[in-house]
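[1] got a structure for you, letters missing:
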């Protein structure tokens, strides 16, 4: 028997009826619908349902936030009570992608490639943060912990090796995910990534010095010199090479007899892709990737206040559209350069600002349901997961979202002026301080205070005064 039959029928009615649903699936906290016509959705009616904590549309999908655990049963009830049937996430993505424009498809492609490797990147970032604490001077003493207590040095070196592996072999992670996304063999993607960071190649981090000294190693291919360099920390070379590898592999599999595929497909696909990558793809994308990062570096060097203000202002709206995934590639490119990223610290403060605005709603709303959702979603945002706060509270009531953006932009401006850098991508909330270079901790902490206080105070004041007559806390 369906446990949430009444709520399921109310949800379906609010989204335009069963006949408006093309495909449906769910993730950890949300129902995901590919709808035929999103204009039929009655958002107010939907979010008045007791199980629903919020809703939003992104990348051609209409998503309804239910909550961990409960969403599993609600989805089972939908399948049981309707003829919609079960669908996988890929089915829903495929159905929803048909409604996307080219830019949305490009952003979705980046998300499909980078999201699967995020756990490894974030874990590595946290461990690098721990290494920062052990090796950074001026945190607990004038000297670093390992200098004050040499017995900790061996542990710090081991942590550094464990943490830096994901970044040192980043092309292998991207190759695995990208080739899989493009329909090829993910194992070949791993091999391709490892080829691009082979130890016999000149390390990409030493390329600039070697070029200045005139010591870049080359291969002579029939009179044409090809630089024998690796692509450590690079994103674009392995992305383009992965696309080529997958297409060559699929083309060969359609034409080579099954009996000899093992002898032909993988060797030919890797050989052709490898040669084209070292000769053409690598040099072009290496220069392009460095050019893109140089533009961001120039902007934050010349106009840091403007860069911090704009990125702090735009990051949360970019999350709503899903376009924030495009900047993950830039962050990885910046950290891969070895100099650190100035974008990711602003991301962390934006998450904190969203949590602070949601927290203020506890004191603004008279609804116990909103108070409870505000408290739990604020904690989630402070720990780096902003979906419940953004879509369940802040966007739902609009003014908290705007107050959070204001706080994030001011905090972003402050840390950009002070040149705050992160050595890696970590947890985008309060734990994010572990990923910040130790000498930037104090300005980053001040930035966190701004991101906590400004959105909280603005949301509280606006909710208690200006919005008092129009705010409907019973929703």
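    Happy to help now that I have it. Please read these numbers as outputs of a predicted model, since none were measured by experiment. Numbers count the residues shown, from 1 in each chain.
[2] from here on, contacts and neighbour counts on C-alpha atoms
    Will do.
[3] which SS class is residue 22?
    What DSSP: H, G, I helix; E, B strand; the rest coil gives for residue 22 is strand.
[4] surely it and residue 34 touch.
    Yes. In this structure residue 22 lies within contact range of residue 34 using Cα atoms under 8 Å: 5.4 Å.
[5] and here is the other one:
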């Protein structure tokens, strides 16, 4: 199968989030591109929502989130390739979030920054630990006495595959440290080394024995086991970034290469082992145990409430705040009752969208619905929620009804999960690896998933959807009063002397049909192209036959000299500016050999097209 090209989608996304200059940084999770923008009012939500390949747009957690779905990694790579050199999270994002006066409540702002940091630290790791959890579950399945114990836990094959599954959890501090440092625009290698310190075999052994490092004033500082841990390493990565910045400001350049990483590793590792690690690990374990206890103690009530409302968190991207808590639960106790309930909510939303896909006669809705259902059954509900379920709110509610029943059953049976991956694909996570013959949680998974699937499907089929329904607007955060951007206007002049004609009369359908945007053309009488407006040279083609400008107000304008003149390979074109130059209206941009183009058999008509208005009111010259 040919590899799909996402460069066009990437360009559209960049243009409609306000252009590269409006982007501080970019990260992604399983389904979303998460932009940190300088000014979110410059983004064009409506255009992006109607763009093929984009499911929805959200404003949440201090981020501008473009929901892509399963192809998010490929789209992210394409966007980063177009942007070039943009930091993946980091100082730019931190500066934008913390330093700009955007009128947000400080508490809300701090919470958004925290969620953004956790997202950036955890999202690159989630896929790996999810896959590892499935492998561990399959191993537990293969050791079941009911299946004839196909694998012996002491066999070479079991131990080898178990190492493959456990490595992501065992060395989780290294993975999280690397990801967190990238998010902070720090040194990911240094952070990974600090994570390696926390998982060093001898220190892990001492941690298991609570060996005393030293005593101070009658207080014993002990080693702890940090394998499977998350939060101590996230803070360590932040401390490392701050210390690195300070050292770079105070150490001479000739000492930077060796002494910056050396001092950072020594100090941050020591502080983490002695102070921050034990404190954070204790708090995190306490919270994880408390959540497990509350979910277990609340029984069917907790299951009902969590099942009914968890997917509402997904709408706003706040579920990412739950991810590290679930991971901490599994790391601390080897199980998560909360994750067992979350799993059934994924099944229910998948069942609801599947009902729509099978019932509808609309080809587009059917295709999207089937794809979204498969995604939900594989543990990712956002394509279903944003693509269809929220557009037809009764479908989303149908899913909530089913998940409430499924959560109730899970709570009644005290079901729990021993792995990270949920929904139908995560069935193996419900087998207890320490006691494979205990199938209580697996039976809870079967009954709750079946109930959620059947109920959500029936309710959505009977009540939630029909083809006569009109899709509602997608959920979006309301703008603060007074935050709407004032519409700007600009006037374009003819970039070259000659006769101004309608773009529709140009002998090239790419331009004449308006596919590139509205504009005008000029039959030139001389070979000098001048800037039609003040702006910046945003794009410059090597052949010199075309140039892209970003106007002062933010619109994007393309000036194309001749039709098929790219075939001249630059002959007869003399470019007078460079990409990134600021230009004034009337400034010479390109000189070209008008007679040479004609003699070569090409049409010299110069097209000026507004490829993206960015909400700017553009006035074009009158056609003669």
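    The structure has been received and is ready for your questions. Not measured: the values here are computed from a predicted model.
[6] can you give me the TM-score here?
    With the length set by TM-score structural alignment, normalised by the length of the first structure, the two chains reach a TM-score of 0.79; 443 aligned residues with a Cα RMSD of 4.0 Å.
[7] still on that earlier bit, which of residue 22 and residue 34 of the first structure has more neighbours?
    residue 34 (26 against 17; other Cα atoms under 10 Å).
[8] ok, residues contacting the strand or helix carrying the more buried one?
    Taking DSSP states H and E as the definition, residue 34 of the first structure sits inside strand 30-35. Defining contact as Cα atoms under 8 Å, 6 or more residues apart in numbering, one finds that strand 30-35 of the first structure is touched by 20-26, 60-67, 71, 75, 92-93, 95-96.
[9] what subset of those residues is buried?
    20-26, 60-67, 71, 75, 92-93, 95-96 (16 or more other Cα atoms under 10 Å).
[10] buried residues in the longest helix along the first structure, which are they?
    As assigned by DSSP state H, the longest helix anywhere in the first structure is helix 441-464. Residues of helix 441-464 of the first structure classed as buried by neighbour count (16+ other Cα under 10 Å): 441, 443-444, 447-460, 463-464.
[11] which residues in the stretch 201-350 of the second structure form helices?
    201-209, 231-250, 253-271, 277-315, 323-333, 337-359 (DSSP state H, counting those that start in this stretch).
[12] among those, which is the most enclosed?
    helix 337-359 (a mean of 30; mean count of other Cα atoms under 10 Å).
[13] tell me what angle that one forms with helix 323-333.
    Angle of helix 337-359 of the second structure versus helix 323-333, following axes from the mean of the first three to the mean of the last three Cα atoms, to 10 degrees, is 130 degrees.
[14] mean per-residue distance, helix 337-359 of the second structure to the first structure?
    The superposed helix 337-359 of the second structure is, by mean Cα distance after the TM-score superposition for the first structure, a mean 1.9 Å from where its aligned residues fall in the first structure.
[15] tell me which residue of the second structure matches up with residue 137 of the first structure.
    With the correspondence set by TM-score structural alignment, residue 137 of the first structure lines up against residue 145 in the second structure.
[16] hang on, I meant residue 400 of the first structure
    Match for residue 400 of the first structure (TM-score structural alignment): residue 395.
[17] what's the answer for residue 348 of the first structure, then?
    Per TM-score structural alignment, residue 348 of the first structure is aligned with residue 343.
[18] correct me if wrong: its match contacts residue 420.
    No. Counting by Cα under 8 Å, residue 420 is not a contact partner of residue 343 of the second structure; they are 9.5 Å apart.
[19] residue 400 of the first structure is in contact with residue 457, isn't it?
    No. Judged on Cα under 8 Å, residue 400 of the first structure makes no contact with residue 457 at a distance of 10.3 Å.
[20] for residue 346 of the second structure, see how far away residue 54 of the second structure is.
    21 Å (Cα to Cα, to the nearest Å).
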